[in-house]
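Asks: predicted model follows, preceded by the sequence.
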Amino acid sequence: MWFSLTRAAGVIQRHVLGMFLPAFIAGPLVDRWGSRPVAWLGCLLLTTSATIALSGQSEVFFLVSSFCLGLGWNLMLVAGTTLLSEGHEASERGQAQALMELGNGGLAALMTFASGALLVNIGWSAVNLLVLPMLFIAALALWSLRKPQAQTD
């Protein structure tokens, strides 16, 4: 299905809003709930995005899916950055952050160029289905990072 330029721009606008609008609340959410619950919420939103995208290809599916994608991305990025800093000594945090930003930016640029080829060669549904195993891996990583329970003797 093809959309007019105006409609396609609306989908992209919703995605960008989803990516950057939560920046005002993502940090306070991490402060209040902790980085792991916020990352879980981001993972849930990304799963919701893929599920909605697989449910239909009308404009409303693209709008809602793209918005959820942006929200999930933002929450995962902010929570992941916080988790990264928790795993390093103060003297290492700057270098770890820089390496993460380099990897994130490089992968984003690569996938921006690859997205068209992926859509043409494997299709919209397959792209969204491929996201699900990656989210499963992220969920496993979050599960393994849970804080150990205090033992009572």
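Replies: The structure has been received and is ready for your questions.
Asks: going forward, measure contacts and count neighbours with C-alpha atoms only.
Replies: Fine.
Asks: buried stuff in the helix or strand hosting residue 134?
Replies: According to DSSP states H and E, residue 134 maps onto helix 124-144. Across helix 124-144, burial judged by 16 or more other CA atoms under 10 Å covers 125, 127, 128, 132, 135, 138, 139, 142.
Asks: next one: the longest helix seen in the chain to chain centre, how far?
Replies: Using DSSP state H, we find that the single longest helix of the chain is helix 93-122. Distance, stretch centre to chain centre, for helix 93-122: 12 Å (CA atoms, centre = their mean, to the nearest Å).
Asks: which secondary structure elements does that helix contact?
Replies: In terms of contacts (3 or more CA pairs under 8 Å, 6 or more residues apart in numbering; DSSP states H and E), helix 93-122 is packed against helix 59-86.
Asks: which positions within the helix it packs on qualify as buried?
Replies: Applying 16+ other CA under 10 Å to helix 59-86 flags 59, 61-83 as buried.
Asks: contacts for stretch 130-146?
Replies: 36, 39, 40, 43, 46, 47, 50 (CA atoms under 8 Å, 6 or more residues apart in numbering).
Asks: for burial, what's the neighbour tally of the fifth one?
Replies: Which is residue 46. The tally of other residues near residue 46 (other CA atoms under 10 Å) stands at 26.
Asks: just to revisit the earlier point, how far off helix 124-144 does the longest helix of the chain point, in degrees?
Replies: Computed with axes from the mean of the first three to the mean of the last three CA atoms, to 10 degrees, the direction of helix 93-122 lies at 150 degrees from that of helix 124-144.
Asks: next up, a second structure to put side by side with the first:
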Amino acid sequence: MVFSTPISLAALPTNVIGGVVMMFVMTAAPLAAVACNHSIDGANMIQWHLVGMYAPSFVAGRLISRFGMPAVLYTGMVLSGACGVVAALSTTLPAFCIALLCLGIGWNFMFVGGSTLLAASHLLHERAAVQGTAELIRGFLTAIATLAAGPILETLGWAELNLAIVPLLLLAAVMTHSWVRSGARMTPA
């Protein structure tokens, strides 16, 4: 049955939550930077974010092979959480850059790891439907996160917006931990 095994119940939230957290914070970051009186020249924070999102792809597969899938997934979660902590503690331009770099790398590890795990969690004939369903869920929830970022930033503030990602990351960690504890293999039987 689709999305009923411990591995798929770890893969889906990791993939989806990684995307939701990334879009939620990334969408609000330029608005928060302007509100903190940083000039538009502060756009280099988005450049650092993009480097964090895509540069790790060159080594993510090797990191998974060397350290294992759980380590890469947990590292992605920790880095995404570090983004929230750095952003909540400081509104300086370097803090924005560091936070968004951490967010990008965290997203990459959660996305690559979650996608790999999702594909490995189902039989070949199920993979297209599972991937399509996962992408639909991720797209829908990231759209909601993107639309909610501005109003939440306006209502709660930058620090609180960043702290709001912690429960989501904890949920991803709990689901990943459940899979690891189950001892399930990465390939279906």
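Replies: The structure has been received and is ready for your questions. Please read all numbers here as calculations on a predicted model, not as lab measurements.
Asks: can you calculate the TM-score here?
Replies: Remark: TM-score between the superposed chains equals 0.89 [TM-score structural alignment, normalised by the length of structure 1]; 148 aligned residues with a CA RMSD of 1.5 Å.
Asks: could you list the buried residues of the longest helix of structure 1?
Replies: 96, 97.
Asks: rewinding a little: which part of structure 2 matches the helix holding residue 134 of structure 1?
Replies: Aligning helix 124-144 of structure 1 against structure 2 (TM-score structural alignment) gives residues 158-178.
Asks: what about the matching stretch, distance to the chain center?
Replies: The answer for stretch 158-178 of structure 2 is 10 Å, by CA atoms, centre = their mean.
Asks: how about stretch 65-74 of structure 1?
Replies: The mean C-alpha position of stretch 65-74 of structure 1 is separated from the chain mean by 7 Å, CA atoms, centre = their mean.
Asks: check stretch 59-74 of structure 1 too.
Replies: Stretch 59-74 of structure 1 has its C-alpha centroid displaced from the chain centroid by 11 Å (CA atoms, centre = their mean).
Asks: pull up the aligned stretch in structure 2 for that stretch.
Replies: Using TM-score structural alignment, stretch 59-74 of structure 1 lines up with residues 93-108 of structure 2.
Asks: please apply the same query to stretch 24-37 of structure 1.
Replies: Mapping stretch 24-37 of structure 1 onto structure 2 (TM-score structural alignment) gives residues 58-71.
Asks: show residues contacting that stretch.
Replies: 72, 109, 112, 113, 117, 176, 180.
Asks: quick one: those residues as a markdown table, columns for distance to residue 57 of structure 2 too.
Replies: Compiled in a markdown table, the contacts of stretch 58-71 of structure 2 are given as follows (distance: CA to CA, whole Å):
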| residue | distance to residue 57 of structure 2 |
| --- | --- |
| 72 | 12 |
| 109 | 8 |
| 112 | 8 |
| 113 | 11 |
| 117 | 15 |
| 176 | 21 |
| 180 | 23 |
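Asks: between those residues, which is closest to residue 38 of structure 2?
Replies: residue 109 (29.4 Å; CA to CA).
Asks: quick one: contacts for the closest one?
Replies: Taking CA under 8 Å, 6+ apart, we find residue 109 of structure 2 in contact with 56, 60, 72, 73, 75, 76.
Asks: over to residue 31 of structure 2?
Replies: Listed by CA under 8 Å, 6+ apart, the contact partners of residue 31 of structure 2 are residue 150.
Asks: do the same with the one 3 residues further on
Replies: Counting by CA under 8 Å, 6+ apart, residue 34 of structure 2 touches residue 40.
Asks: rerun at 6 Å
Replies: Listed by CA atoms under 6 Å, 6 or more residues apart in numbering, the contact set of residue 34 of structure 2 is empty.
Asks: helix, strand, or coil at residue 38 of structure 2?
Replies: Assigned by DSSP: H, G, I helix; E, B strand; the rest coil, the conformation of residue 38 of structure 2 is coil.
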